[in-house]
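Asks: build me a structure from this.
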Amino acid sequence: MKREELYREIGLIDENLIDAAGQIGIKKRKKIIFKKWAVLVACLVLYSSIATVLLAKDYINNQNSEPYIRYLTAESMDLQPITHYDAEKFLKALKSDNNEYVYIAINRLVESFNDQKMREKVLKEIQPFVESENKKIADAAAFAVDILSKTYESPYIVKSADGSIIFTLFNNYSDYGSQNVLWRIKDNVLEEFLNFDTPSMYITKIIPSPDHKLIAIVTCSNKSEFVQIYDAEERMISPELVESARVKYGAQQELDTWIRTDHENYSYVNNIVWSDNDTLEFEGSLQYENLAIIKNVTVAYQFDKEVIEVKELNEAK
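Replies: Here you go, the predicted structure:
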């Protein structure tokens, strides 16, 4: 029993005095507790201030580190605000202390190709960045110089049978791949001629057929891979082959094949090769029933006949 309760029981103290004494005790305890919390809060504020300064210092130091971009959007590539293409804006961005801006500007300045006077100016401004200590910027500059100087020796370009040059910009800007837009230079004119929608967020490979009349384009998201064949001369494109293979094999094996509304297939490809000028072959890892079932297959697609053949990997061997 508490002392106040004992006093009440034996009637040795007035009720009002007990209440008053209790309030004094509470105030004293509150004051002591407040002092303790005040000291703790002061320590936390000091710690937070020091941490903030250190983080700010680290952020400033990292401004000159290699730029990391997970996924390019139209807004980020335009370096806000969004307007028509403005080469002067990107030339100005080359002088920025922000490496991400510099990297974006170098890639976007390739779009100056069709304006000879601007192309020569851009080429002169980008050239020094080839020697940059930042590898991503140096690689981007080397590629831009290769295109703008019309050298066309970069391993990132594909030369088509009709004489056109096919490539992506922002090569390997992400861990997943390059920008999901194909560019073409034909008859000395640059054009954006094939743009992929989500979930094909990155281009990972461009593989020409032996006669260079067709190209296989491998794209991906962070969950899936996709393959299509494109005839640049005729501007004809195949169906998406990974999902086509998944649906066909699922029907053959009587597996439930759900086509997701976001068009992700959660499937992957490997060993992509042209067996002849018209037939593309690859190995695929196809998922069914929310990854409960994984089937490894080989896929062969004949572009001209629009015929796809899917076999179990062990059976094919």
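Asks: contacts and neighbour counts: CA atoms only from here.
Replies: OK.
Asks: quick one: the helices in the stretch 101-250 of the chain, in order.
Replies: 116-126, 135-148, 241-252 (DSSP state H, counting those that start in this stretch).
Asks: for these, which one sits closest to Ser154?
Replies: helix 135-148 (6.5 Å; CA to CA).
Asks: longest helix of the chain?
Replies: In the chain, taking DSSP state H as the definition, the longest helix is helix 15-62.
Asks: quick revisit: pick the most deeply packed of the helices of the stretch 101-250 of the chain.
Replies: helix 135-148 (a mean of 22; mean count of other CA atoms under 10 Å).
Asks: and for comparison, fold this next one:
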Amino acid sequence: MKREDLYKEIGLIDEELIAAAEHSGVRGRGRRHRFSKRWIALVACLVVYSSTSTVLLATEYTRNKTEESYIRYLTAEDMELAPRAQYEADKFLKALASGNDDKVYIAVNRLVESFNDPKARELALQKLRPFLTSASAKIAESAAFATDILSKSYQSPYLHKMADGSIVFALFNNYSDYGTQNVLWRIKGDVLEPYFSFAAPSMYIKEILPSPDRKLLAVVTSSNKSEFVQILNVEKGTISPELVESARIRHGAQRKLETWTRSDHENYSYANHLVWQDNDTLAFESSLAYDDTAIIEEVSVTYRFRDKVMEVADLK
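Replies: Next comes the predicted model:
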């Protein structure tokens, strides 16, 4: 209600309110207890106005609460307010003609993702052919690898053929001194899919080593500071704990060394000379860091995947 409307309202009900006040004894005895007619009317009007507003606000609040949406879980796509971009072969085909070696190298690798579309796959094979003899060794090797997959030859040593008939590999082989792209791809039932990505701080896949029976896959990943080892059962989709940090904690407890886990999960430790002792037991050597890198312990590690048993010993 506007101020001028309130004053008009006061004028209309002034005498009625005063009469009511006199009847109820509001106008007490003595000068100091007397109230002006307009003051009494103003108070009464404000009470009416306030009560009406409170009811309206309460009604609006209740209505909003009943209409409020319910969100149980927010996905990454939800929070971006847009679906993720789908693979589009055309932009990678155009990049092949860019003359920029970096763009060409990326496009050559990404064209492997044309695998599931027969027409796109044939076109990609045709466009990749000139790059098999590129002056850039990195581009030529990538073009040969992409061609091997898209033609379904499967002869590259970078392809790991598993017991369940699937083929596992990483793209962007050796693009960095630290390793390849941090994604394992799988072809199974003639369908290509991204199979597994490793959590931060892993940025690169350094080494992939199948067990002798081809049922398990040991994978070494790395950041710029640390290395990590995990074992995957590709068929069942199970994975071991991270073995380098596990060994660091176990060995630190044995030697009574202070072993702090960093919030960024870097361990400043390394794994070398991975070998499968049998179909279930992986062995490797590891340099374990303590007190950042003030203390370095050289150890041998064995891990039995099925039993989840680890042994750590000083390296002799």
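Asks: okay if I get the helices of the stretch 101-250 of structure 1 as TSV plus distance to Lys159 of structure 1?
Replies: Compiled in TSV, these are given as follows (distance: least, CA to CA, whole Å):
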stretch	distance to Lys159 of structure 1
helix 116-126	21
helix 135-148	12
helix 241-252	23
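Asks: so which of the ones you listed is nearest Phe226 of structure 1?
Replies: Closest to Phe226 of structure 1 of those is helix 241-252 (CA to CA; 5.6 Å).
Asks: matching residues in structure 2 for the next helix-or-strand element following that closest one?
Replies: From helix 241-252 of structure 1 onward toward the C-terminus, using DSSP states H and E, the following helix or strand is strand 268-274. Alignment of strand 268-274 of structure 1 against structure 2: residues 270-276, by TM-score structural alignment.
Asks: now the one helix or strand Glu283 of structure 1 maps to on structure 2. Mean distance?
Replies: Assigned by DSSP H and E, Glu283 of structure 1 falls within strand 279-288. Superposed on structure 2, strand 279-288 of structure 1 shows a mean distance of 0.4 Å to its aligned residues (mean CA distance after the TM-score superposition for structure 1).
Asks: what's the average distance of the following helix or strand past that strand to structure 2?
Replies: As assigned by DSSP H and E, the chain's next helix or strand after strand 279-288 of structure 1 is strand 293-302. Strand 293-302 of structure 1, aligned to structure 2 and superposed, deviates on average by 0.5 Å (mean CA distance after the TM-score superposition for structure 1).
Asks: which part of structure 2 lines up with strand 293-302 of structure 1?
Replies: With TM-score structural alignment as the criterion, strand 293-302 of structure 1 aligns to 295-304.
Asks: please list the outside residues in contact with that stretch.
Replies: Stretch 295-304 of structure 2 is contacted from outside by 247, 280-290, 309-315, using CA atoms under 8 Å, 6 or more residues apart in numbering.
Asks: buried residues in that stretch, which are they?
Replies: Of the residues in stretch 295-304 of structure 2, 297, 299-304 count as buried by neighbour count, 16 or more other CA atoms under 10 Å.
Asks: returning to what we had before: which of the contacts of stretch 295-304 of structure 2 are buried?
Replies: By neighbour count, with 16+ other CA under 10 Å, the contacts of stretch 295-304 of structure 2 hold 247, 280-290, 310, 312 as buried.
Asks: closest to Val219 of structure 2 among these?
Replies: Leu282 (10.9 Å).
Asks: let me see the contact set for the closest one.
Replies: Leu282 of structure 2 touches 218, 274-276, 302-305, counting by CA under 8 Å, 6+ apart.
Asks: now it. Nearest residue, chain neighbours left out?
Replies: Computed as CA to CA, 6 or more residues apart in numbering, the closest residue to Leu282 of structure 2 that is not its neighbour in sequence is Trp276, at 4.6 Å.
Asks: thinking that neighbour is in contact with Arg214, fair?
Replies: No - assessed by CA atoms under 8 Å, Trp276 of structure 2 is found out of contact with Arg214, at 11.0 Å.
Asks: follow-up on the earlier one: out of the helices of the stretch 101-250 of structure 1, nearest to Tyr47 of structure 1?
Replies: The closest of these to Tyr47 of structure 1 is helix 135-148. By CA to CA, the value is 36.4 Å.
Asks: off-centre distance for that closest one?
Replies: 20 Å (CA atoms, centre = their mean, to the nearest Å).
Asks: which part of structure 2 matches that helix?
Replies: Matched against structure 2 by TM-score structural alignment, helix 135-148 of structure 1 falls on residues 137-150.
Asks: and what of stretch 179-191 of structure 1?
Replies: Counting by TM-score structural alignment, stretch 179-191 of structure 1 lines up with residues 181-193 of structure 2.
Asks: ditto for stretch 28-37 of structure 1
Replies: No residues of structure 2 are matched to stretch 28-37 of structure 1 when aligned by TM-score structural alignment.
Asks: and Asn116 of structure 2? What does it align with in structure 1?
Replies: So, by TM-score structural alignment, Asn116 of structure 2 is matched to Asn114.
Asks: can you give me the distance of its match to Met236 of structure 1?
Replies: 25 Å (CA to CA, to the nearest Å).
Asks: more neighbours: which of the two?
Replies: More neighbours surround Asn114 than the other of Asn114 of structure 1 and Met236, with 15 against 11 (other CA atoms under 10 Å).
Asks: ok, the more buried one to Glu240 of structure 1 distance?
Replies: From Asn114 of structure 1 to Glu240 of structure 1 the distance is 32 Å (CA to CA).
Asks: same check on Val310 of structure 1?
Replies: 14 Å.
Asks: residues in structure 1 aligned with the top helix by length along structure 2?
Replies: Ranked by residue count and defined by DSSP H, the top helix of structure 2 is helix 37-67. Under TM-score structural alignment, helix 37-67 of structure 2 has no counterpart anywhere in structure 1.
Asks: and the next helix or strand after that helix, how far out from the chain middle?
Replies: Per DSSP H and E, the first helix or strand lying C-terminal to helix 37-67 of structure 2 is helix 76-80. The chain centroid and the centroid of helix 76-80 of structure 2 are separated by 11 Å under CA atoms, centre = their mean.
Asks: same thing with stretch 18-29 of structure 1?
Replies: 63 Å.
Asks: now do stretch 274-288 of structure 2
Replies: Using CA atoms, centre = their mean, the mean C-alpha position of stretch 274-288 of structure 2 is found 29 Å from that of the whole chain.
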